[in-house]
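**Q** next input, structure requested:
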Amino acid sequence: PEDPERRRFFNQTANLGVLSMAAVAGAFGVWRARRHPSVVTVEVPIENLPAELEGYRIAQISDLHLGPTLSGAFMRRVVESVNGLKPDMVAVTGDLVDGSTEHLAKHVEPLRDLSSADGTFFVTGNHEYYSGAEPWCRTLSELGLNVLNNAHSIVRRGSAKLMVAGVNDYRAHKILPAHRSDPAAAVAGAPECDA
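**A** The predicted structure is shown next:
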C-alpha cells in the first residue's frame, strides 16, 4: 500500500530541489551577463585587399540585450572597451535591447561616446522589432549611429573604397511589412568597391 505522507514528502523535496537548481542557474546566468564584456579578436583574410585597407579594424557589438538584466552601466563598460581597441569602424549588429525606447533609451546613451575613424553603423536584430524598431532606429540615429536599413555607406581610405551594407532582420516584415530584408536594395546604387 502507498503511504500518502511519504509521497507528499517526496513531492515536496523534489519540487524544492528543482526550484533550488533553477534559482542557482538563474543567478549564475545573471552573474555571467553582468561581468565585464568579453573581447574576441578575429582576423579575416581578404584576397587582393588594397594596401590602404590592410589592418583595418572593425569592432562589432552584438546581442547585448539591454533591459532588465543589463543597463546603462554595462553599456558604458562596453563603450569603454570598444574605444580602448581604437577601431577604424564600429558595427552594432542587432539585438541591442529587450524593451522600448521609453524604458531603455537612457541605457543606450553611452553609444554616443563610441569613437572610431570611420563611424558607427547599426543594423536591426529581431529584438528591436519586438520592442519598436522605428523608434529605436530614430533614437540610435540621434546618438550618432548610422542606421543601415537595407542601405549602404561607402568608407574611403585613400583611393580604396569599402562598402558597409546593412539589411533588416530577415523576419522583420512579419512585424513591420515595410521592413522586409532586402540585400539587393542594401547594395543598390553602390559604386564599385575594393572590399
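**Q** going forward, measure contacts and count neighbours with C-alpha atoms only.
**A** Fine.
**Q** which ones are touching the residue nearest the centre of the chain?
**A** Centroid-nearest residue in the chain, with Cα atoms, centre = their mean: S62, separated by 2.8 Å. By Cα atoms under 8 Å, 6 or more residues apart in numbering, the contact set of S62 is 92-96.
**Q** what subset of these is buried?
**A** Among the contacts of S62, those classed as buried by neighbour count (16 or more other Cα atoms under 10 Å) are 92-96.
**Q** tell me which two in those are the farthest apart.
**A** Spanning the widest gap among the buried ones among the contacts of S62 are V92 and D95, at 8.9 Å by Cα to Cα.
**Q** follow-up on the earlier one: how much space separates the closest residue to the residue nearest to the centre of the chain other than its chain neighbours from G26?
**A** Spatial nearest neighbour of S62, excluding adjacent residues (Cα to Cα, 6 or more residues apart in numbering): T93 at 5.0 Å. To G26, T93 is 26 Å away according to Cα to Cα, to the nearest Å.
**Q** repeat for G55
**A** 41 Å.
**Q** contacting residues for Y170?
**A** Applying Cα under 8 Å, 6+ apart, we find Y170 in contact with 180-181.
**Q** and for comparison, fold this next one:
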Amino acid sequence: MLRWVIFLLIFIIIDVYAFQAFRTVSKTIWLNVVYWVITLLVVGNLIYQFYGLTRKDFGNPQAFAFGFFLAILIPKVIILGIMFAEDIFRVPQAAFRYFTEGSNADVKYLPSRRAFISKIALGIAAIPFGAVLYGMYRGKYNFKVLNYTLTFEDLPEAFDGYKLTQISDVHSGSFDNIEKVEYAINLINEQKSDVILFTGDMVNNETKEMLPYVDIFKKLKAKDGMYSVLGNHDYGDYLRWESAEAKAQNLEDLKDLQKQIGFDLLLNESRYVEKNGEKIALIGVENWGAGGFKKAGDLKKASEKVDKNDFKILLSHDPSHWEKQVIHDDYHYHLTLSGHTHGMQFGVEIPGLFKWSPVKWRYKYWAGIYKELGQYINVNRGFGYLGFPGRVGIWPEITVIELKKGSHNA
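**A** As a prediction, the model looks like this:
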C-alpha cells in the first residue's frame, strides 16, 4: 500500500507542473475537464490492473494499462523539466521583488507563466505521446528485415554466399494479433535462407502461451534446417509454480513444442552443416547472462565435439555471454548470434548513422553487428515484445546474414 501512496504523490507533483502548462494554453473549462478525466482514467486503470497482481496474472490488460500510463507519463515528465527550468528564473525574480519592493509592489511577486514556454513544452511533449501510441498500435508489428554481409578469410569455400536468418525473443505470450504474426513468418520464408536460427525466449513464462501460434511457426522452412537455443524466460524462472515438478514439466513441454515446430534445440551441444564435402559448426548454449540472469550455458561442453579450427557459429541468447566469456575463449567463435535486449523496444535509429537506446547503459552490445578480436556478434532486436506492449523506434527484427569468403568486409 505504501508504494502506491508514494507513487501517487510523485505523480501528483509531476501533474501539477504539467497541468500548469496545459492551463496556460487552454482557455476553456471543458478542455481542462478532458485533461483530468483522461489522467484519472489512465492512472485509475493502472492501479486497478496492478494492485495485488502476481507475475503469473500479467497479461495484455496489464500491459496496455502500463503502456497508456507511459503514454501520458513521459510527456508530463518532459513538461515538468521545461516548466521547472522556467521556474529557475521566475522564483529568484519573485524573491528579489519581495525583498526590494515589499508591499509597495503594484503586481504580484511571482510573474505569470509565459504562454510561449507552455506551448513549446506541450509541443515537445506531443512527440513522445504520439510515438508511444503509435508504438502500441503499429510499431510492435512493424517487422524489418535487416541484411548484413560478413566476410571471413577461413570460411570454407562451399559456404561462400551462404545465407542464414536469425530471429529471437518471440515472447508469444504478449501477442494480440495472429494475422500479424503470420505475416512475419511469411516474411521470414521469403528470405529463402539456407538455415534459420532462433536465439531464445519463445515464451514469456509458460509453454501454453505458444500453443495458438504453433501451426503458424510450423510453416517456417529452410533447406539446411532450423536450430534454436533457450532464453532466460523459457525456463519459467519468473513464476511461482505450484511445485518443482510443474516447473520442470513446463520446460519439457517447451522442448517438445520446439521439436514439433521443426527446431533442433541445442542444449549445450553442437551440430555440423555439410556442403560439398566441407562443413561449418553450429553451437548452441543454454542461457548464460551476467547481472543475475541464469547461467546454465556451458561453452566448453557445447563445443567438446567441435575442432578448434572449424568455422563456428554460436547461438547464445544473452550478449553479455559474448562479452564476458566468448570473445576471450581460445576457440575463436567466428560469429555469435544473440538477442535478449530487445533494444529496450525504445530508441532512435538512423540506419548506418546513429542508434541510441537507454538499454546501452546496461548492455555494451545491444543491437546490430559488433566486432571484437576478429569475431562478430549480431544482437537481434527481437521478434516480439515484453512488458510495454509496443515498440518505439526499435522495430521487430528479422536478420539475414550472408557469409562471404575473403580477406575483409566490403
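**Q** sorry, back to before: output the contacts of S62 of structure 1 in CSV, with distance to P50 of structure 1 and secondary structure appended to each entry.
**A** Below are the contacts of S62 of structure 1 laid out as CSV (distance: Cα to Cα, whole Å; DSSP: H, G, I helix; E, B strand; the rest coil):
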residue, distance to P50 of structure 1, secondary structure
V92, 25, strand
T93, 25, strand
G94, 29, coil
D95, 32, coil
L96, 32, coil
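**Q** for the residues you listed, which one is nearest R6 of structure 1?
**A** Nearest to R6 of structure 1 among the contacts of S62 of structure 1 is D95, at 48.6 Å by Cα to Cα.
**Q** how about the closest one, what's its match in structure 2?
**A** Under the alignment (TM-score structural alignment), D95 of structure 1 pairs with D201 of structure 2.
**Q** distance check, that match against T336 of structure 2.
**A** On the measure of Cα to Cα, D201 of structure 2 and T336 of structure 2 end up 17 Å apart.
**Q** name the helices or strands packed onto the host helix or strand of Y98 of structure 2?
**A** Using DSSP states H and E, Y98 of structure 2 sits in helix 60-101. For helix 60-101 of structure 2, the packing partners by 3 or more Cα pairs under 8 Å, 6 or more residues apart in numbering; DSSP states H and E come out as helix 2-25, helix 29-50, helix 115-137.
**Q** out of the ones you listed, nearest to L70 of structure 2?
**A** Judging those by Cα to Cα, what sits closest to L70 of structure 2 is helix 115-137, at 7.5 Å.
**Q** helix or strand right after that closest one?
**A** Following helix 115-137 of structure 2 in sequence, per DSSP H and E, is strand 144-152.
**Q** what's that following strand aligned against in structure 1?
**A** With TM-score structural alignment applied, strand 144-152 of structure 2 matches the range 38-46 in structure 1.
**Q** go through stretch 12-23 of structure 2 and flag the buried ones.
**A** Neighbour-count burial for stretch 12-23 of structure 2 [16+ other Cα under 10 Å]: 14-15, 17-23.
**Q** what's the closest of these to F152 of structure 2?
**A** I14 (53.6 Å).
**Q** am I right that the closest one is in contact with P75?
**A** No: in this structure I14 of structure 2 lies outside contact range of P75 using Cα atoms under 8 Å: 10.2 Å.
**Q** residues near the equivalent of I61 of structure 1 over in structure 2, how many?
**A** Mapped onto structure 2 by TM-score structural alignment, I61 of structure 1 lines up with I167. I167 of structure 2 has 25 neighbouring residues, counting by other Cα atoms under 10 Å.
**Q** ok, and the closest non-adjacent residue to I167 of structure 2?
**A** Sequence neighbours aside, F198 is the residue nearest to I167 of structure 2 in space, at 5.0 Å (criterion: Cα to Cα, 6+ apart).
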